[in-house]
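Colleague: The following comprises the amino acid sequence and a computationally predicted model.
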Amino acid sequence: MGNTLVKSQLNDVKVFLTKSILTIEDFLNETTIAEMNLENDEERSYIKLIFSNLRKLVVYSAENFETCSIILQNEPFQKAAAEKTLYKIYHQCIEEFFSPKNDAWFEDSRSAYTGRNSIKFYRNVSESVVHLIKSLEGDFQRIREELEYYETDYRTKMIQTK
């Protein structure tokens, strides 16, 4: 891919990360577990798991936002570094959103074909959590589709250099 296309994608991803960080941080800053009226310790543990995953997404997104900013400021543009960063964003942010390692929720891949939201929770959660995830999912899906190329391309390059 040409430098212009990679640079454009990096800019697009940087904007996406900014929006995602602000949305998740606003939610975490304004929402407490205590106000969710949870009925038992299992529900409390589950919502803590969800909040933990959201915090992890903010950290990964913020780190990658900083990396995008640095690469975009550098002259000449470092295409290889940009591609590596896009690959990293795919794994740390996008895959973590759709399939968190801590199993806070899961992706129902069949829902994607029906046009419905594909993120499903293992337990009932508050409407505010459902609304947050739904508000994020469209942009995460769009960026996922844009960055899938780097998943295969970067791995291929790494195998060829060994």
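Modeller: Perfect, thanks for sending it.

Colleague: From here on, just use CA atoms for contacts and neighbour counts.
Modeller: Fine.

Colleague: What strand or helix carries V129?
Modeller: helix 127-161 (DSSP states H and E).

Colleague: Which residue ranges of the protein form helices?
Modeller: Applying DSSP state H to the chain gives helices spanning 3-30, 41-73, 79-89, 95-98, 109-114, 127-161.

Colleague: Turn those helices into a markdown table, columns for distance to F121 and mean neighbour count.
Modeller: What follows is the helices of the chain, written out as a markdown table (distance: least, CA to CA, whole Å; neighbours: other CA atoms under 10 Å):
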| stretch | distance to F121 | mean neighbour count |
| --- | --- | --- |
| helix 3-30 | 17 | 16 |
| helix 41-73 | 9 | 17 |
| helix 79-89 | 23 | 19 |
| helix 95-98 | 11 | 20 |
| helix 109-114 | 13 | 11 |
| helix 127-161 | 9 | 14 |
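
Colleague: Any chance of TSV for these, columns distance to K120?
Modeller: TSV is the format used below for the helices of the chain (distance: least, CA to CA, whole Å):
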stretch	distance to K120
helix 3-30	18
helix 41-73	12
helix 79-89	22
helix 95-98	10
helix 109-114	10
helix 127-161	9
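
Colleague: try this one next to it:
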Amino acid sequence: MTRRPGVTRWSAWSWSVAAILPGAGPGRGKVVTPEAADGTVTLHAGTARLDLFRTDTEAYLTALNGKPPALFVILRHAGGQPSGELPELVSVTASAYEAQDYADNGEDLVERVPLPPALEDWIRAFVATHHREDPFVKRKRRDHRTPAGPDGIGDPRIRQAADIYRPPAARKPGAG
């Protein structure tokens, strides 16, 4: 994570993801590059596990087909408000759909980060092994106007004293 001085008076600091480091060990908050004169510093945000699921291969293809192919890093500020503190690393995902879900909640930061070549090869191999294209099935039109069947109201087989739906001839004594 890179922390830079904010460019507006409402934000003292601006955070962005600098890179993905495959195989990096634990070390949240560890300084990667020392602080520059302008206050810019790069810190290790943390270590996250990247899991792939065979049911999500379509979402992985969406991320792989982007220019450039990317992973998505999900971050959350402590207390929900940006500050000078290092944001919490929530997750790293290769699924564009999962990243969209996190972006929609409005509380998390979702950063698109270029995919390292080693991880790209691994994800492409996973998708090649597990992806199945779902065939397109055109839905048939159905007539939603169903014929009115006997439901007890207006049904001549059911004897009712007060039925406003029954025709007047059926209410006469001796009729039906």
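Modeller: Received it, and whenever you're ready, just let me know what you need. What you see is a predicted model, and the numbers here were worked out from it, not measured in a lab.

Colleague: Report the TM-score for the pair.
Modeller: Between these two chains, after superposing, the TM-score reads 0.24 (TM-score structural alignment, normalised by the length of structure 1); 67 aligned residues with a CA RMSD of 5.3 Å.

Colleague: Look at V32 of structure 2 and give its secondary structure.
Modeller: In three-state terms, and counting by DSSP: H, G, I helix; E, B strand; the rest coil, V32 of structure 2 is strand.

Colleague: That one touches L43, doesn't it?
Modeller: Yes: here V32 of structure 2 lies in contact with L43, judged by CA atoms under 8 Å, at a distance of 5.2 Å.

Colleague: between these two, which one's more packed in?
Modeller: Comparing V32 of structure 2 with L43 by other CA atoms under 10 Å, the one with more neighbours is L43, at 20 against 12.

Colleague: what about the spatially closest residue to that one that is not a sequence neighbour, how many residues close to it?
Modeller: Leaving aside its sequence neighbours, L43 of structure 2 sits nearest to V31 (CA to CA, 6 or more residues apart in numbering; 4.5 Å). V31 of structure 2 has 14 neighbours, counted by other CA under 10 Å.

Colleague: do the same with V127 of structure 2
Modeller: V127 of structure 2 has 22 nearby residues by other CA under 10 Å.

Colleague: can you confirm it is in a helix?
Modeller: Yes: per three-state DSSP, V127 of structure 2 lies within a helix segment.

Colleague: So it is in contact with T62, correct?
Modeller: No: the pair V127 of structure 2 / T62 is not scored as a contact, 11.2 Å apart, by CA under 8 Å.

Colleague: where do the contact lists of these two overlap?
Modeller: By CA atoms under 8 Å, 6 or more residues apart in numbering, V127 of structure 2 and T62 have no common neighbours.

Colleague: just to revisit the earlier point, which helices and strands does the helix holding V129 of structure 1 pack with?
Modeller: Applying 3 or more CA pairs under 8 Å, 6 or more residues apart in numbering; DSSP states H and E, one finds that helix 127-161 of structure 1 contacts helix 3-30, helix 79-89, strand 119-121.

Colleague: With distance to S109 of structure 1 as new columns, can these be given to me in TSV?
Modeller: Converted to TSV, those look like this (distance: least, CA to CA, whole Å):
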stretch	distance to S109 of structure 1
helix 3-30	22
helix 79-89	21
strand 119-121	9
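
Colleague: Of those, which is nearest I143 of structure 1?
Modeller: For these, distance to I143 of structure 1 was read as CA to CA. The smallest value, 7.1 Å, belongs to helix 3-30.

Colleague: mind checking how far that closest one is from the chain centre?
Modeller: The chain centroid and the centroid of helix 3-30 of structure 1 are separated by 9 Å under CA atoms, centre = their mean, to the nearest Å.
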